[in-house]
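>>> Okay, here's the prediction I keep looking at, along with the sequence it came from:
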Amino acid sequence: MWEKLLDRFLTGMMVEDRLSITYPDGTTRDYGPDTGEFAHLAIADTNAVRNIILNPDLGLGEGYMDGQVTPRNCTLDQLLTVIIRNRFKGRLPPWLLLANRARFHARRFIQRNAPRAAQRNVAHHYDISDDLYRLFLDEDMQYSCAYFGDDAMTLEQAQVAKKAHIAGKLCLEPGMRVLDIGCGWGGMALTLARDYGCEVTAITLSENQLATAQQRAETAGLSKRIRFKLQDYRHTTGSFDRVVSVGMLEHVGVPNFGTYFGKVGELLDPDGVALIHTIGRSAPPMAHSSWINKYIFPGGYVPSLSELAPALETSGLWQTDIEIWRLHYAKTIRHWRDRFDASLPQIRKMYDERFIRMFHYYLTVCILAFEHQMQAVYHLQLAHRRDAVPLTRDYLYGKTAAPTAKLPKREIAEN
């Protein structure tokens, strides 16, 4: 029964590429025209077929993790590219359309992300091991989109360029009080304190990241200029000249956008500037990946601008600039995956094969989301005053552009 349902499903979905499926009984069937891209998927177990039918996103990911679903004569990239391209162009069966609609409407309940739940969600991904992340991130442990001014840039250079670009948009001056919401392992806070002379308060919900960031600040001699705190943004008080948040809005959740941007407005001085760096959809909202939610980022969500707009409009803040980065994150994650794969001998000493397949699948899915779906990175520059920043972007690229931050010293990054 399950094989027949999958056969019917793929017959309607495959419209411009060729997908071959080898079923558990050994038979192979082709779907789609003999044009475009080609991929071959082998399914070893009938339970895997059933899981794909019931929830294709979750079933395919779990099947790959368990070794029950494998690409044949093609790479995982090629397989997922064919599936993604046809998923949005072909015809899906009614039961999947209904399930997707139900998951979409359930996001307001799934993503409530109360403070305790938010901390658990963060720990699920960020507190597994700093040693793992050191193997594939850049020296400064930036776990967000880099900024590639040209294709020849290394990952380290592109991450330095990202931080410098953000610093330029913040229009910093020495001595300014900066709040970093979701500071990660402290790279941005260290950069703003060391290279721009700012006094930084940096908050995170990850105990691992907090400990590493504090140690890095102490090693760099910056402990007096940076305060790292284990704190939810909703519990933060004070007044700041600048607010920066890189890669954290994706963890806020749809029900909390108004609270989030309201809090940014509350914490930001009347003359202040905020810069929010976030993944977003350049298309109408859709249900988040159930596989990503279960295994990678529980409670996470990539918002469309239409979902952010109401919260921005009621925050009392001017949208002084919105910039869109398109393929930068795909380039960034390809660097991460290359480094992850090159580090497999070390990683196998730390984790089992199921975890390794999960993480490789996660990185690959994310690459393809930025290459083949309507996914990008948004820079939301916000201020209380419309003239808080220059009226054009010339200040970012002309003679008055902010200086490029220096590469972090290796001994700082490794502590």
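Ah, there it is. Numbering: from 1, shown residues only.

>>> CA atoms for contacts and neighbours, from now on please.
Will do.

>>> Select the longest strand from this protein.
For the chain, the longest strand by residue count, based on DSSP state E, is strand 268-281.

>>> Show me which parts of that one are buried, residue by residue.
Under the neighbour-count criterion of 16 or more other CA atoms under 10 Å, strand 268-281 has 268-270, 272-281 buried.

>>> from those, which is closest to residue 236?
Nearest to residue 236 out of the buried residues of strand 268-281 is residue 268 (CA to CA; 11.7 Å).

>>> so what's the closest one up against?
239, 240, 241, 242, 243, 274, 383 (CA atoms under 8 Å, 6 or more residues apart in numbering).

>>> can you check residue 122 too?
Per CA under 8 Å, 6+ apart, neighbours of residue 122: 205, 206, 297.

>>> again, only using 10 Å
Residue 122 makes contact with 128, 204, 205, 206, 207, 251, 296, 297, 298, 299, 300 under the criterion CA atoms under 10 Å, 6 or more residues apart in numbering.

>>> Please check these and keep the buried ones.
204, 205, 206, 207, 251, 296, 297, 298, 299, 300.

>>> What about those, which are in strands?
residue 204.

>>> Residue 78 falls within a helix, correct?
Yes - counting by DSSP: H, G, I helix; E, B strand; the rest coil, one finds residue 78 located in a helix.

>>> From residue 249, how far out is it?
Plainly put, residue 78 is 30 Å away from residue 249 if you go by CA to CA, to the nearest Å.

>>> more crowded one of these two?
Using other CA atoms under 10 Å, the more surrounded residue of residue 78 and residue 249 is residue 249, with 24 against 17.

>>> ok, now which ones touch the more buried one?
Taking CA under 10 Å, 6+ apart as the test, what residue 249 contacts is 181-182, 256-257, 260-261, 276-280, 300-303.

>>> now do residue 120
Applying CA under 10 Å, 6+ apart, the residues contacting residue 120 are 113, 114, 127, 205, 206, 298, 299.

>>> Tabulate the residues you listed in TSV, adding columns for distance to residue 321.
Shown next, in TSV, are these (distance: CA to CA, whole Å):
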residue	distance to residue 321
113	28
114	30
127	34
205	28
206	30
298	30
299	28
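
>>> Structure two is appended below for comparative analysis:
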Amino acid sequence: MFPLSHMLKSFVRTGTLKVIDADGKEHLFAGTPEPRVAMRLTDRSLYHKLFLNPELHAGEAYMDGRMSFEEGSTLRDFITLFSLNRATLANYPLQSVLKRISRTVKRFQQANRVGQAQKNVAHHYDLGNDFYRLFLDKGMQYSCAYFLHDDDTLEEAQQNKLRLIASKLQLKPGLRILDIGSGWGDLALYLAAMEDVDVTGVTLSKEQHALSNEKARRAGLGDRVRFELVDYRKLEGRFDRIVSVGMFEHVGVQHYGEFFAKINALLDDDGLMLLHSIGKMSPPGTASPWLRKYIFPGAYSPALSEVFPVVERNGLWVTDLEFLRLHYAKTLNHWYRRFEANRDRIRAMYDERFCRMWEFYLVSAESMFLTGSQLVFHMQLARRRDAAPIVRDYITDLQRHYRLQEAERLKALREAEPVEP
């Protein structure tokens, strides 16, 4: 099983990994007794592939069934063991070389030019609304929820998130709001239901665009909420508020200047912008090659050191910054459990390989927020330093205010939610 065995001897410092090779022979790699994982490889080519690029080929091998787990071990156990030993792998000589090469070509990996960005979005978000209904909340929010309590349901946590964002936008009657990357429309509809504002949402997903406008019509908000199938870079005009949730990860580092320059051009002089994005607390790096190939082409979660300099160069004030650290791990766990509960239906829609691909995605992503460097940040931006109050109390006060009003104001919106298939 050389050269994989050579790498695993250095890699496993915490836990114990038993590998059963394609000939049925057992190999034991141990640092500490626990956790224990038993893995079977049925393809001899994996001995070299996993040695050369474990992050890519482990996911592919699991998708194809060439890597499986035994003796009570699960994919989650393997991902946990991998995460606990991640630093060791990063220091392995060959992996260090591959990381340097990946950083060199990062700009090409994250190319999201107009046109290409739509293709990248379609790859993931146009899988079908019926699919996403099977594991998202009823409002179909595909971004980090906000858990005020450990026992919050996914629906409660996602509404907490909407309320938090609305409070940071300081809603007032008559405001013109732009939602960049509007998803299935729940945020835009929430804002319009809670206050007499006009909201324009933009998306590159045809599936999201159609369903969002249908939801706005059914909720009786079609006169104040509209969704357009357009790249944000083609927009003109000015807005009092701009919000973007879960879209910045698809911009690409080389396009950050373009993004914040456009925000500056679209934002009114006394306006506010709220950016909700995945980021990381570690220095700049690269996206997982497996995630980039199979799940999110062109995506990347930035280090804050890659974001702040571009914000500064575009003359924007960071008026507030908040980190949601474990909230996405909780969100992903909810998605995973709902996905597994509907696995038979998803297999009938696609196939077992698709199910294993999404299982690998959801479990590995959750792990990155539990033991890796991933986090979610809320960055409030303005063109003027006094556009937001100078004391943060207003965020808490407005959340309490909105909570008291939600039962009445969201009634029509809840009735407009799609019926489960």
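Good, I have the coordinates. Owing to the predicted nature of the structure, the values given are computational and were not obtained by experimental measurement.

>>> quick one: the strands in the stretch 301-421 of the second structure?
Using DSSP state E, counting those that start in this stretch, the strands of the stretch 301-421 of the second structure run over 317-324, 374-382.

>>> tell me which residues in the first one are buried?
In other words, strand 317-324 of the second structure. Buried residues in strand 317-324 of the second structure, defined by neighbour count with 16+ other CA under 10 Å: 317, 318, 319, 320, 324.

>>> Which of the three states applies to residue 200 of the second structure?
Assigned with three-state DSSP, residue 200 of the second structure falls in the strand class.

>>> Give me the neighbour count for it.
Applying other CA under 10 Å, I find that residue 200 of the second structure has 19 neighbouring residues.

>>> correct me, but it touches residue 221?
No - if you go by CA atoms under 10 Å, residue 200 of the second structure and residue 221 don't touch, sitting 11.7 Å apart.

>>> Run through the strands of the stretch 1-150 of the second structure in chain order.
Using DSSP E, counting those that start in this stretch, strands in the stretch 1-150 of the second structure cover 16-20, 26-30, 36-41, 67-70.

>>> Now tabulate those strands in JSON lines and tack on mean neighbour count and distance to residue 152 of the second structure.
Converted to JSON lines, the strands of the stretch 1-150 of the second structure look like this (neighbours: other CA atoms under 10 Å; distance: least, CA to CA, whole Å):
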{"stretch": "strand 16-20", "mean neighbour count": "21", "distance to residue 152 of the second structure": "35"}
{"stretch": "strand 26-30", "mean neighbour count": "16", "distance to residue 152 of the second structure": "39"}
{"stretch": "strand 36-41", "mean neighbour count": "20", "distance to residue 152 of the second structure": "32"}
{"stretch": "strand 67-70", "mean neighbour count": "19", "distance to residue 152 of the second structure": "32"}
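
>>> Please convert these to CSV, extending it with distance to residue 140 of the second structure.
Converted to CSV, the strands of the stretch 1-150 of the second structure look like this (distance: least, CA to CA, whole Å):
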stretch, distance to residue 140 of the second structure
strand 16-20, 38
strand 26-30, 43
strand 36-41, 35
strand 67-70, 32
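
>>> now for the ones you listed, which one comes closest to residue 91 of the second structure?
strand 26-30 (17.7 Å).

>>> and the closest residue to residue 36 of the first structure other than its chain neighbours, what does it touch?
Among residues not flanking residue 36 of the first structure along the chain, residue 17 sits closest, at 4.7 Å (CA to CA, 6 or more residues apart in numbering). By CA under 10 Å, 6+ apart, residue 17 of the first structure lies in contact with 31-39, 81-83, 85-86.

>>> Likewise for residue 25 of the second structure?
1, 19, 40.

>>> The first one and residue 48 touch, don't they?
Right, residue 1 of the second structure. Yes - the pair residue 1 of the second structure / residue 48 is scored as a contact, 8.4 Å apart, by CA under 10 Å.

>>> Roughly how far does the closest residue to residue 84 of the first structure other than its chain neighbours sit from residue 99 of the first structure?
Leaving out its chain neighbours, the residue that sits closest to residue 84 of the first structure by CA to CA, 6+ apart is residue 372, at 7.3 Å. Between residue 372 of the first structure and residue 99 of the first structure the computed distance is 23 Å (CA to CA).

>>> Just give me the neighbour total for residue 88 of the first structure.
Neighbours of residue 88 of the first structure (other CA under 10 Å): 12.

>>> With residue 368 of the first structure instead?
Per other CA under 10 Å, the neighbour tally for residue 368 of the first structure reads 19.

>>> what's the neighbour count on the closest residue to it other than its chain neighbours?
Using CA to CA, 6+ apart and skipping residues adjacent in sequence, the residue nearest residue 368 of the first structure is residue 81, 6.8 Å away. Here the number of neighbours of residue 81 of the first structure (other CA under 10 Å) works out to 22.

>>> quick revisit: which pair in the contacts of residue 120 of the first structure has the greatest spatial separation?
Maximum pairwise distance in these, criterion CA to CA, is 18.7 Å, between 114 and 127.

>>> residues touching the equivalent of residue 2 of the second structure over in the first structure, list them.
Aligning on TM-score structural alignment places residue 2 of the second structure opposite residue 4 in the first structure. Counting by CA under 10 Å, 6+ apart, residue 4 of the first structure makes contact with residue 49.

>>> again, but for residue 34 of the second structure
Contact analysis of residue 34 of the second structure by CA under 10 Å, 6+ apart lists 14, 15, 16, 17, 81.

>>> Report the two of those residues separated the most.
14 and 17, at 9.4 Å, using CA to CA across the contacts of residue 34 of the second structure.

>>> Please identify every residue contacting each of these two.
With CA under 10 Å, 6+ apart as the test, residue 14 of the second structure and residue 17 both reach 29, 30, 31, 32, 33, 34, 35, 36, 81, 82.

>>> Farthest pair within those residues?
33 and 82 (14.9 Å).

>>> Looking only at neighbour counts, state which of these two leads.
residue 82 (21 against 10).
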